[in-house]
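*Asks:* Turn this into a structure:
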Amino acid sequence: MPAAAITAIVVSYDSAEVLPACLDALAGEGIGTIVVDNASHDDSRAIAARHGARVIANARNEGYGRGNNIGIAAADSPYVLIVNPDLELRAGAAAGLLAAAERYADAGMLAPRIVEPSGRVFLQPRSLLSPPHLNRSGTMEVPEGDACLPFLSGACLLIQRELFQALGGFDPAIFLFYEDDDLCRRMRDAGHALVHVHDAEARHGRGQSSTPSPQRRFKARWHLAWSERYIARKYGLAEPSPVRTLQNLGKALGYGILLNREKMFAHAGSVAGARAWARGETALAHEGLEP
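*Replies:* Predicted coordinates for the structure are as follows:
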């Protein structure tokens, strides 16, 4: 199956530093790319255009899942490849994923072997949405070949476009966090396998999609706290205890005394996200995305 069967979707937000390597790797695989830019303040859009990508310029930051929904709706290929801007496909990875899609007729999503800068292969051993017998403590053993897994990383996913749309795409109520777990759960519930493809490799910077700052850590932890509670309620699971919010408040105050701004902002974000959930505030309202 030719590379024309795939359209890569890259959602960028202040990703100018990492976009060139990501887009060069996709071009090397012969894959056309749509970059959905979430109102970046840097040169992400210009960089994407210079690298031959089709650019969809959002007027506002729509978030990760919603941005991918927009990009996938604009694609017309049989398959879409969701790619984080700080991820680089290795040579032959796209062909390997396509070949695996042909081998495994029940595969709903396929992911390459994702290698972090340390050389560690990233696998997700636990999730709120995994049945207890599939949740594993510690590090998951890396498969020696292709394997069905309970969850795949949203950093790189090959999906049949029509299947993605039939399932409703990423949950549009989520701005950030747990959207890939939620999609994996819905794929499994619909009877589709999640396949880790051993011979397809990608390198992932993890957390390098945007330049870090205390304010961004606050925002990320706000959404992590909110989305965790949203997902728990969506699937009838126990929501995090209020004790955790008190613990995060204590840590925020403690790190504030120590003048550790990074950790103070992170824990304060967790407190703010939990309080917003308790007040009934939505993630979209928080980001100014609701009318």
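
*Asks:* For the rest of this, base every contact and every neighbour count on C-alpha atoms.
*Replies:* Fine.

*Asks:* Remind me what the longest strand seen in the chain packs against, helices and strands.
*Replies:* If you go by DSSP state E, the chain has its longest strand at strand 193-204. Contacts defined by 3 or more Cα pairs under 8 Å, 6 or more residues apart in numbering; DSSP states H and E place strand 193-204 against strand 87-89, helix 93-103, strand 107-115, strand 147-148, helix 179-189.

*Asks:* possible to save those as CSV with mean neighbour count and distance to residue 252?
*Replies:* Formatted as CSV, the helices and strands packed on strand 193-204 follow (neighbours: other Cα atoms under 10 Å; distance: least, Cα to Cα, whole Å):
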stretch, mean neighbour count, distance to residue 252
strand 87-89, 26, 32
helix 93-103, 19, 43
strand 107-115, 25, 33
strand 147-148, 14, 40
helix 179-189, 20, 27
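
*Asks:* could you dump those to JSON lines with distance to residue 46?
*Replies:* Shown next, in JSON lines, are the helices and strands packed on strand 193-204 (distance: least, Cα to Cα, whole Å):
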{"stretch": "strand 87-89", "distance to residue 46": "19"}
{"stretch": "helix 93-103", "distance to residue 46": "25"}
{"stretch": "strand 107-115", "distance to residue 46": "28"}
{"stretch": "strand 147-148", "distance to residue 46": "39"}
{"stretch": "helix 179-189", "distance to residue 46": "28"}
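
*Asks:* of the ones you listed, which approaches residue 76 most closely?
*Replies:* Among the helices and strands packed on strand 193-204, the nearest to residue 76 by Cα to Cα is helix 93-103 (16.4 Å).

*Asks:* name the helices or strands packed onto the closest one?
*Replies:* strand 107-115, strand 193-204.

*Asks:* can you pull the contacts of residue 90?
*Replies:* 25, 200-203 (Cα atoms under 8 Å, 6 or more residues apart in numbering).

*Asks:* That one and residue 11, how far apart?
*Replies:* 19 Å (Cα to Cα, to the nearest Å).

*Asks:* Nearest to residue 143 among the helices and strands packed on helix 93-103 would be which one?
*Replies:* strand 193-204 (7.5 Å).

*Asks:* how about this one, so we can line them up?
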Amino acid sequence: MTAQNLHIDSEQVVSIILIAYHGDRWLPDCLGTLADASTQPLHLVLVDNSGNTILDDLDLSAFDAEVLSTPRPMGFAEANNYALVEASHLEDTVLFLNQDTKSPSGWIDECVRVLRENPSLGAVSPYIRTYEDDGWDTSFLTCLSEQQKARLERDSVSSEVIPVQNAPAPALLVRTDVLVETGPFDPVYGSYYEDYDLCRRIRDEGHSIGFCRDARIRHFAGGSTTTEQQQRRRMRQVIRNRVLYELRDGDGPRWWTAVRRFLLGFPHRLARGVAGTSSSQPPLVTLKAYGDLLRIFDRLVSERRDEAEWMAYLDEIGWPPRPVPSPVSSRASVSVQ
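*Replies:* Below is the predicted model:
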């Protein structure tokens, strides 16, 4: 680990975790705009997760910054967790930020204000625009109800916090004390749906999730999938992880729901792929995705086994991280000597 500017300012309120993975294309604009996203000093944890050649040339002087290197290339969930436990400290709020984002001025301050004024909120996200700011990001729209989308298009949203079940990971702010309570991302997902799963656990602990109306960020959807092979690998993960998430978030006996997924859902999805219907995936993608699910079938059908695997992982990484701030918003940070 190397560190830059590890002077901890008493006014800091946010620790930003930014995973850099083949990020040369994205990092200069991401970091160049991020400095103006808050009027307060920002604690930046920049993680070299493979494929980056410009990290030593980046100007991090606008941040209290530390740079970590993963021991091997990790999935999005595991890389963020590595940062959480290896960072020198965490502020009152953790911001999980994608590298393929651009930050308008002041959006972090708006989200922090909303969190402070709404104690029931466990996590909040800004409204997410496309990278070129010519429309709404698909991951943002997916989290809204049809009624919320209609109001969005009419620009008739009156509440400054839009309540949702889940918020996506391109820019997700979570109270650190809530994160300690719920645990970090579950690496069983790798990438995709790990953000929904974290939101599920936040809701299960009695906290709410919302979008901040007065905050905006711009995100390039699909920045890590540039070839057909990468797209197929992505959809394989999406199919696998959607099943796991829906099993965890659903009602009724897990084992019965899992069996139905394999006996009914799998043949239906496979048939759609053979027929080439709209939004279907090639049969081989579906076959591989359900093959991946068979490898964790014991976790799918047994909540007890699933919970045991999760708790073992938390013990393995040393959760919760230390030091962490008090749940009370005292602005005292812990310095690393």
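
*Asks:* TM-score for this pair?
*Replies:* The TM-score (TM-score structural alignment, normalised by the length of the first structure) is 0.78; 263 aligned residues with a Cα RMSD of 3.1 Å.

*Asks:* picking up where we left off before, will you turn the helices and strands packed on helix 93-103 of the first structure into a markdown table that also has distance to residue 50 of the first structure?
*Replies:* Output for these, formatted as a markdown table (distance: least, Cα to Cα, whole Å):
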| stretch | distance to residue 50 of the first structure |
| --- | --- |
| strand 107-115 | 27 |
| strand 193-204 | 23 |
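
*Asks:* nearest to residue 146 of the first structure, of these?
*Replies:* strand 193-204 (4.8 Å).

*Asks:* matching residues in the second structure for the closest one?
*Replies:* Under TM-score structural alignment, strand 193-204 of the first structure corresponds to residues 208-219 of the second structure.

*Asks:* Tell me roughly how far the matching stretch lies from the first structure on average.
*Replies:* For stretch 208-219 of the second structure, the mean deviation from the first structure after alignment is 1.3 Å (mean Cα distance after the TM-score superposition for the first structure).

*Asks:* you'd agree residue 54 of the second structure is up against residue 22?
*Replies:* No. Look at residue 54 of the second structure against residue 22 with Cα atoms under 8 Å: they stay out of range, at 9.9 Å.

*Asks:* These two: who's more crowded?
*Replies:* residue 22 (17 against 13; other Cα atoms under 10 Å).

*Asks:* ok so, going back, when you compare where the longest strand of the first structure runs with where helix 93-103 runs, what's the angle?
*Replies:* With axes from the mean of the first three to the mean of the last three Cα atoms, to 10 degrees defining the directions, strand 193-204 of the first structure sits at 170 degrees from helix 93-103.

*Asks:* So the residue sitting furthest away from the middle of the first structure versus residue 271 of the first structure, what's the distance?
*Replies:* Relative to the centre of the first structure, the most outlying C-alpha is that of residue 257, 33.7 Å out, by Cα atoms, centre = their mean. Using Cα to Cα, we find residue 257 of the first structure at a distance of 17 Å from residue 271 of the first structure.

*Asks:* for the helices and strands packed on helix 93-103 of the first structure, which one sits closest to residue 33 of the first structure?
*Replies:* In terms of Cα to Cα, the element of these nearest to residue 33 of the first structure is strand 193-204, at 16.5 Å.

*Asks:* So what touches the helix or strand following the closest one?
*Replies:* Using DSSP states H and E, the helix or strand that follows strand 193-204 of the first structure in sequence is helix 214-234. With contacts defined as Cα under 8 Å, 6+ apart, helix 214-234 of the first structure is touched by 128, 174-178, 182, 238-240, 261-263, 265-274, 276-277, 283.

*Asks:* ok, now which ones touch the alignment partner in the second structure of residue 156 of the first structure?
*Replies:* Aligning on TM-score structural alignment places residue 156 of the first structure opposite residue 171 in the second structure. Taking Cα under 8 Å, 6+ apart, we find residue 171 of the second structure in contact with 95-98, 125-126, 217.

*Asks:* want to throw these into CSV with distance to residue 182 of the second structure?
*Replies:* Formatted as CSV, the contacts of residue 171 of the second structure follow (distance: Cα to Cα, whole Å):
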residue, distance to residue 182 of the second structure
95, 16
96, 15
97, 19
98, 21
125, 18
126, 22
217, 26
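
*Asks:* out of these, who has the most neighbours?
*Replies:* Result: residue 125 is most packed of the contacts of residue 171 of the second structure (other Cα under 10 Å), 30 neighbours.

*Asks:* Residue in the first structure paired with it?
*Replies:* Match for residue 125 of the second structure (TM-score structural alignment): residue 111.

*Asks:* for residue 114 of the second structure, same thing?
*Replies:* Residue 114 of the second structure maps onto residue 100 in the first structure, by TM-score structural alignment.

*Asks:* contacting residues for the nearest residue to its match once chain neighbours are set aside?
*Replies:* Distances taken as Cα to Cα, 6 or more residues apart in numbering put residue 197 closest to residue 100 of the first structure, at 7.0 Å, once the chain neighbours are dropped. Residue 197 of the first structure is in contact with 96-97, 100, 110-113, 145-147, counting by Cα under 8 Å, 6+ apart.

*Asks:* and if we set it to 10 Å?
*Replies:* Counting by Cα atoms under 10 Å, 6 or more residues apart in numbering, residue 197 of the first structure touches 93, 96-101, 110-114, 143-148.

*Asks:* Residue 149 of the first structure now?
*Replies:* 110, 123-125, 134, 143, 184, 193-196.

*Asks:* same deal with residue 199 of the first structure?
*Replies:* 92-93, 96-97, 100, 112-113, 144-146.

*Asks:* Around residue 248 of the first structure, count how many other residues there are.
*Replies:* Residue 248 of the first structure, neighbours per other Cα under 10 Å, totals 20.

*Asks:* so it, which of the three states?
*Replies:* Reduced to three states with DSSP: H, G, I helix; E, B strand; the rest coil, the structure at residue 248 of the first structure is helix.

*Asks:* Just give me the match in the second structure for it.
*Replies:* Per TM-score structural alignment, residue 248 of the first structure is aligned with residue 273.

*Asks:* Would you mind measuring from that match to residue 246 of the second structure?
*Replies:* 21 Å.

*Asks:* All the strands of the stretch 1-150 of the first structure, residue numbers only.
*Replies:* Using DSSP state E, counting those that start in this stretch, the strands of the stretch 1-150 of the first structure run over residues 6-12, 32-37, 54-57, 79-83, 87-89, 107-115, 147-148.

*Asks:* so which of those comes closest to residue 18 of the first structure?
*Replies:* Among the strands of the stretch 1-150 of the first structure, strand 87-89 sits nearest to residue 18 of the first structure (Cα to Cα), with 8.2 Å.
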